[in-house]
Each structure stands twice: as structure tokens, then as C-alpha cells.
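Visitor: sharing a sequence plus its predicted fold:
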Amino acid sequence: MTSTATPPGLARFNALEEHAAHTALLEVCASTAWARRLLAARPYADPDALYAESDAALAGLTEADLAEAMAGHPPIGRPRPGDPTSAREQRGMAGADDDLRAEMLELNLAYQERFGHVFLICATGRTAEEMRDAVRERLGNPPEKEREIVRTELGKINRIRLARLVEEDRRRMSTDSTASASPASVPTASVSTHILDTSAGRPAEGVAVRLAARPGPRAAWQELGGSATDADGRCKDLPALPEGTTHVRLDFEVEPYFKKKAEAQQDAPAHRDSGTAVFFPEVTVTFAVTPGEHYHVPLLLNPFGYSVYRGS
């Protein structure tokens, strides 16, 4: 009789101190009831046993437990800042154009108003168009049917995340109970920015900012999405960076901001010598990043010049 050894990644998970294992499971699924059940069933002989226990735990969740699980998932098109997991899973939205993003936002809001919770779908491997079509179709479902679809989609997501959790080469989980970092996390860089209009001495509100990343100096850029500055000139919800990012590009669309400003002030410098033209219609900043570090990159802007720097 041939015995099959437990895969090393799963063996490490089995051996984790209880608090560390519980924390890792909550990063897979935010339901405490689900996490407790999987924790209590350790050790697992093989990944299939882990996945089966996950499915069984999910099937037993109450409505309140399911709501808790869904609360851990950001809306499609809005991965949580600093969360590489949601950014990776929603990668299909990265190439969506502005019209599709706007439509997805409207559909998300309509879905949430109808069903009272975020639209949940296993986004891994899906294109932006496929996710849009799915939310369109599911908006017509009765609540009971939609609840079961949500449970099914959550099960798919949990299985994918559990597979990454116990994969030997991609996760080096520590059995040291004093480790404060989550064993399911791979350090990635994070980015934030704000814009100050130095000609007015105030924050620049409503400037669209797009974020792109690449995993090497010669790799292709991956468009991750974007946001817009708030009344304080800050972008608080830029998409998270994928694992392996080495370079980041921020594109600031400043032309609409200056044109709007000029409409309110007809003698604005942006219009003084060039009719309705804006001297810098956009500003692009590219910089290198190191995994695990945060990069705050402010833009100091005026109609005829700008400067950037790494802030804190």
C-alpha cells in the first residue's frame, strides 16, 4: 500500500499556531463561523479534504454569516487599496475603458439597491465584459435564487484562495506564533497621491488619476484602474498593486481641471496665451518601487509647470 505524503504547504498550514491559522483563514473568507469550522477540522491529509470542509462549512452558514463573508469583498472594479488579492482577482477589469467602468459602477449600485449586498462573482479569469453581462443578467433574479448563486460564487472564490494559501512555492508560512504578518500575504508596494494647485494655494479636486504597473523595466504596462481626487486633493481608493510590481505609472488628467477652473475665472493663466488650450493636458509620472514599501507621490501643479516628489 502506497501512502501519499501531505503536501508541504498544507503541512505548514496544519502546523500553524491557532491564532495565525485563524487569521490566514479570515483572509480567505471573512466569515468567522466558516474560519472556526475549518480551524477545528485540522489537520488535513490533502487539499481535497480542505476544500471539502470549506464547501461543507459554507453550506452551513446562516444569513448573518453569509453577510459577514460578503462584507469582506470589495465591489467589482474597486479592489480594496493595499489588497493584492482583490486586485489580482479583478484583473479582468484592468483593461476596461471609462464607459465600461462607469456602466459597471451603475450596475453595482443597482444590484446593491435591489439585493442589499455587494455583487459577488468569482472574477478570476473573467473579462470586464463578462462580469458586466453577469450582473445585468442576475439583476433579474428573485432574491432566493440570487442568494444561492452568491453562495456558489463564494465557494469558488474560497477554493481558489485556499489553493493559494497552501501552495508551497507561493506561500512561505511561518509556524512562529509571534509572527505578526499574515502567512497568506506576500508583501507588495502600495501607492497614494495628492495634488496641490500651487497657483491657487489649495488642493486640486476632481482630477482623474490612472494607475498602471509592470513587473520589470521591459515588461508591458498593466492598466489597473483609477480614481479622482477628493476635496482635499487626495486619491484614497487607488487600486492595489499586483504581486511582483517593480515600476508604477501615475497618469494625471489635468486638462479638465484647468478648463473648469478657467470657466469660473475667464482670465485664468491657462487661457491667457493659447485660447482654450491647456499647456499640460496631462502629467505622467513613472517610478520604481520595492515590495513592502509605501510610496506617497504628491503632484504640485500650476498652469505652466509641475513638480513631483516622494512624500511620506
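Guide: Yes, it's here.
Visitor: make it CA atoms for all contacts and neighbour counts henceforth
Guide: Noted.
Visitor: sort out which residues of the lengthiest helix in the chain are buried, please.
Guide: Ranked by residue count, the top helix of the chain under DSSP state H comes out as helix 143-165. Burial within helix 143-165, assessed by neighbour count using 16 or more other CA atoms under 10 Å, is assigned to 146, 149-152, 154-159, 161-165.
Visitor: go through those and name the one nearest residue 135.
Guide: The closest of the buried residues of helix 143-165 to residue 135 turns out to be residue 146 (CA to CA; 10.8 Å).
Visitor: separation between the closest one and residue 43?
Guide: The spacing between residue 146 and residue 43, counted by CA to CA, to the nearest Å, is 34 Å.
Visitor: can you give me the helices in the stretch 1-150 of the chain?
Guide: Counting by DSSP state H, counting those that start in this stretch, the stretch 1-150 of the chain has these helices, from start to end: 8-15, 18-28, 32-40, 47-59, 63-70, 84-89, 98-115, 128-138, 143-165.
Visitor: below is an additional structure, to be compared with the one above:
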Amino acid sequence: MATEAPVTSRTTPGLARFNALPEPAATAELHEACASSAWGSELLAQRPFTTADALYAASDAVMAELTADDLAEAMAGHPPIGRPKPGDPTSSREQAGMAGASAELKAEMLELNLAYQDKFGHVFLICATGRTGEQMRDAVRDRIGNSPEQEREIVRTELGKINRIRLARILEEESA
């Protein structure tokens, strides 16, 4: 899986904070990063992590083992590209590339999102961080021709990238 999170080989205050969280609070933070309960439960069971890299590696390993149902649960936590969850700074930040898109591009993304969802039964999922609206549009155009099996593995990879970015944000927090 591609590494999007910074390489960190030492324990940080944010990692120490995460390791020390009571189980309900840690569960809630992991659920904010990824809606798959299997992913969150597996990471929770592996605490404490000695380094951020160990956390990212564990996340990647768990992601590789998620079932189709687990992936569907994870995808259900993501809004369609171009329509971030109202009041959710995470989805707004991650989809910032669509914020300044033209009305035409937003309309095209809506059509492509609907066509994708009709074909695959779930939202188009891409690690949108740092991508422009045009790049996201081109990606959905390219991927809509995939088989369901190909697309499931691409989604798994994209979720892994998103999870690493979100875990890195959790580790930036030094105190609750």
C-alpha cells in the first residue's frame, strides 16, 4: 500500500495519548478514522503501539484482511465526492479539491458518482487529499470500467491511504 502518512520511528506525545486512551475513547477515534468495526477492533486489540510506523503497518495489515462486508461498512462512512458531510471538517478538508470546482464539473461528478454507485453498489471512493476536482473526475471515469473485483481491491488501497492520513491526524493530537 502507498504510504501517505509521515514516517515516524519514535513514540510521539500523540501516540502515547492514543495508547493511553480508555477503550471507548480509542474506539471512537478509530471509528472516526474508518467506519469498519473490524478494522477498529483489530487495531484496538494491538495497542499499545511502540511507534507511529507500527500503527500504520498494523492498519495496512488489517486493511488487507478485511472482508467484502467489512469494506462495505468502511465505505458507508464516506460521503460521495463533491458532497462532503455537512458540518464535518474531515470530509470537507479531504475533498477540498472539489470546493472551487465549476458548476459544470460538480454536475459531472454527480452524474459519474451516480453511475458508479449504480454499477458497484457503493460510493466512489478515492483518497481525495491533495487531488483536484479534475483529477477525481478523471479517476472515476477510468475506474467505472473496472470489474467489481478490481474495484474492490482499488477501494481497499484507497481506504488504506485515507486511514493512514487520518491516523496521522490522530497522532498529531497531544492531549484529549
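Guide: Received the coordinates, thanks. In this text the structure is predicted, and so the values were computed from the model without any measurement.
Visitor: before we move on, the earlier item: now do the longest helix of structure 1: which elements does it pack against?
Guide: Based on contacts counted as 3 or more CA pairs under 8 Å, 6 or more residues apart in numbering; DSSP states H and E, the elements that helix 143-165 of structure 1 packs against are helix 18-28, helix 47-59.
Visitor: under the alignment, what does residue 36 of structure 2 map to in structure 1?
Guide: In structure 1, the residue paired with residue 36 of structure 2 is residue 31, using TM-score structural alignment.
Visitor: tell me, how many neighbours does its match end up with?
Guide: Other residues within reach of residue 31 of structure 1 by the criterion other CA atoms under 10 Å amount to 22.
Visitor: next, work out how far apart the residue nearest to it when sequence neighbours are not counted and residue 55 of structure 1 are.
Guide: Setting aside the residues directly before and after it, residue 31 of structure 1 is nearest to residue 69 in space (CA to CA, 6 or more residues apart in numbering), at 4.4 Å. The spacing between residue 69 of structure 1 and residue 55 of structure 1, counted by CA to CA, is 14 Å.
Visitor: looking at those two, which one has more neighbours?
Guide: For residue 69 of structure 1 against residue 55, the residue with the higher neighbour count under other CA under 10 Å is residue 69, and the figures read 22 against 19.
Visitor: what do we get in structure 2 for the more buried one?
Guide: Taking TM-score structural alignment as the criterion, the aligned counterpart of residue 69 of structure 1 in structure 2 is residue 74.
Visitor: what of residue 59 of structure 1?
Guide: For residue 59 of structure 1, the aligned residue in structure 2 is residue 64 (criterion: TM-score structural alignment).
Visitor: surely its match and residue 154 touch.
Guide: No. Counting by CA atoms under 8 Å, residue 64 of structure 2 sits too far from residue 154 to count as a contact (11.4 Å).
Visitor: just to revisit the earlier point, show me what the helix or strand that the longest helix of structure 1 is followed by is packed against.
Guide: Past helix 143-165 of structure 1, further along toward the C-terminus, the next helix or strand under DSSP states H and E is strand 190-197. Judged by 3+ CA pairs under 8 Å, 6+ apart, strand 190-197 of structure 1 is in contact with strand 202-203, strand 234-235, strand 294-296, strand 299-302.
Visitor: could you dump those into JSON lines and include distance to residue 228 of structure 1 and mean neighbour count?
Guide: Supplementary listing: these in JSON lines, determined by distance: least, CA to CA, whole Å; neighbours: other CA atoms under 10 Å:
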{"stretch": "strand 202-203", "distance to residue 228 of structure 1": "12", "mean neighbour count": "16"}
{"stretch": "strand 234-235", "distance to residue 228 of structure 1": "6", "mean neighbour count": "22"}
{"stretch": "strand 294-296", "distance to residue 228 of structure 1": "15", "mean neighbour count": "17"}
{"stretch": "strand 299-302", "distance to residue 228 of structure 1": "13", "mean neighbour count": "21"}
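Visitor: can you say which of those is nearest to residue 118 of structure 1?
Guide: Distances from residue 118 of structure 1 to each of these were compared using CA to CA; the shortest belongs to strand 234-235, at 22.3 Å.
Visitor: so where is the closest one in structure 2?
Guide: Residues of structure 2 matching strand 234-235 of structure 1: none, counting by TM-score structural alignment.
Visitor: now stretch 126-140 of structure 1
Guide: Mapped onto structure 2 with TM-score structural alignment as the criterion, stretch 126-140 of structure 1 occupies residues 131-145.
Visitor: what lines up with residue 105 of structure 1 in structure 2?
Guide: Taking TM-score structural alignment as the criterion, the aligned counterpart of residue 105 of structure 1 in structure 2 is residue 110.
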